[in-house]
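Novice: sequence and predicted structure, then a few things I'm wondering about:
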Amino acid sequence: MEHARHRVFVDSGPLVALADRGDPGHQVARAFFGRRGTRLVTHVGVLAEVVTFIRYRFGHGPARRIGEHVRGGRSIALLPIELTDDVEGWRWFVRYRDRRFSLVDCWSFALMTRLAIREVATFDHDFAVAGFTPLLPTT
């Protein structure tokens, strides 16, 4: 298990907004990622969402750049989805069938719970519904 100073989980929305100047959340994402002193973490499922979205919307080059930025690990620690996260994430997904939680979000909830991360950089209100604290305006 990774231990570090105060950690914040990063969802896909702020990463997409950072890469897309036309995104309504672009300035908020830029301001958030410009801060220092917080250990940012995400997982490979989130990176897959981001790279795929950017690839289809803007092409291979921008997708490769955001992927290399995150995979480089200088500003965001890229964590694997462990088997326990997969199993627990699937439990979230099955248990909350009345919610529109994506499987990737459920993996995020499981990983955040395992690592005792309460705060999340997201525009997605589902994280608040799941009991986490969004640090960005949500919809």
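Specialist: That came in fine, so what should we check first?

Novice: from now on I want contacts and neighbour counts done on CA atoms only, so please keep to that.
Specialist: Noted.

Novice: what residue in the protein is the furthest from its centre?
Specialist: Ranking residues of the chain by C-alpha distance from their mean position (Cα atoms, centre = their mean) puts residue 98 at the top, at 22.1 Å.

Novice: use this one as the comparison:
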Amino acid sequence: MIDKSDDYHEAATKIYANLERRSAWLITSDYVIDETVTWLRYKVGHNAAVEFWNRLHNSKITEIIRVDAEIVTGAWKTFLKYSDRFLKRLQACSLSKMGEGSCDNRGIKVK
């Protein structure tokens, strides 16, 4: 939604607007935000990274999970549990947090 030259910009903008209309609940972590801001900074530019940060922090439908030591420990346990599947560390953090019962993990699939 930030990079107007992206092939999927228009589709992403429409999808996000639809999610806002439906008051969907989006969840992400500060780790994901950091990675995205860094990527935008180097691929699109500083202004795009700032715009992303501001949009996200002003969003009424996005919850930001702060990854702390407890989540990191849980993520490692989740990572070990799914040794037979491809699982990124960030996904393990998300799954670990969801396992606490603080968010709904319907639709989450581990490859």
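Specialist: Okay, I see it. Treat the numbers as computed from the prediction; the structure is a model and nothing was measured.

Novice: could I get the TM-score for this pair?
Specialist: The TM-score (TM-score structural alignment, normalised by the length of the second structure) is 0.75; 107 aligned residues with a Cα RMSD of 2.4 Å.

Novice: what segments of the second structure are strands?
Specialist: Applying DSSP state E to the second structure gives strands spanning 26-29, 62-65.

Novice: closest to residue 105 of the second structure out of those?
Specialist: strand 26-29 (10.7 Å; Cα to Cα).

Novice: tell me the counterpart of residue 63 of the second structure in the first structure.
Specialist: Under the alignment defined by TM-score structural alignment, residue 63 of the second structure is paired with residue 77 of the first structure.

Novice: what sits against the most centrally placed residue in the second structure?
Specialist: Centrality entry for the second structure: nearest residue to the mean C-alpha point is residue 28, 3.4 Å, by Cα atoms, centre = their mean. By Cα atoms under 8 Å, 6 or more residues apart in numbering, residue 28 of the second structure lies in contact with 62, 63, 64, 65, 94.

Novice: residue 25 of the first structure now?
Specialist: 14, 17, 18.

Novice: what about 7 Å?
Specialist: residue 17 (Cα atoms under 7 Å, 6 or more residues apart in numbering).

Novice: separation between it and residue 87 of the first structure?
Specialist: As judged by Cα to Cα, to the nearest Å, residue 25 of the first structure and residue 87 of the first structure stand 32 Å apart.

Novice: ok, residue 7 of the first structure next?
Specialist: Residue 7 of the first structure is 23 Å from residue 87 of the first structure, where distance means Cα to Cα.
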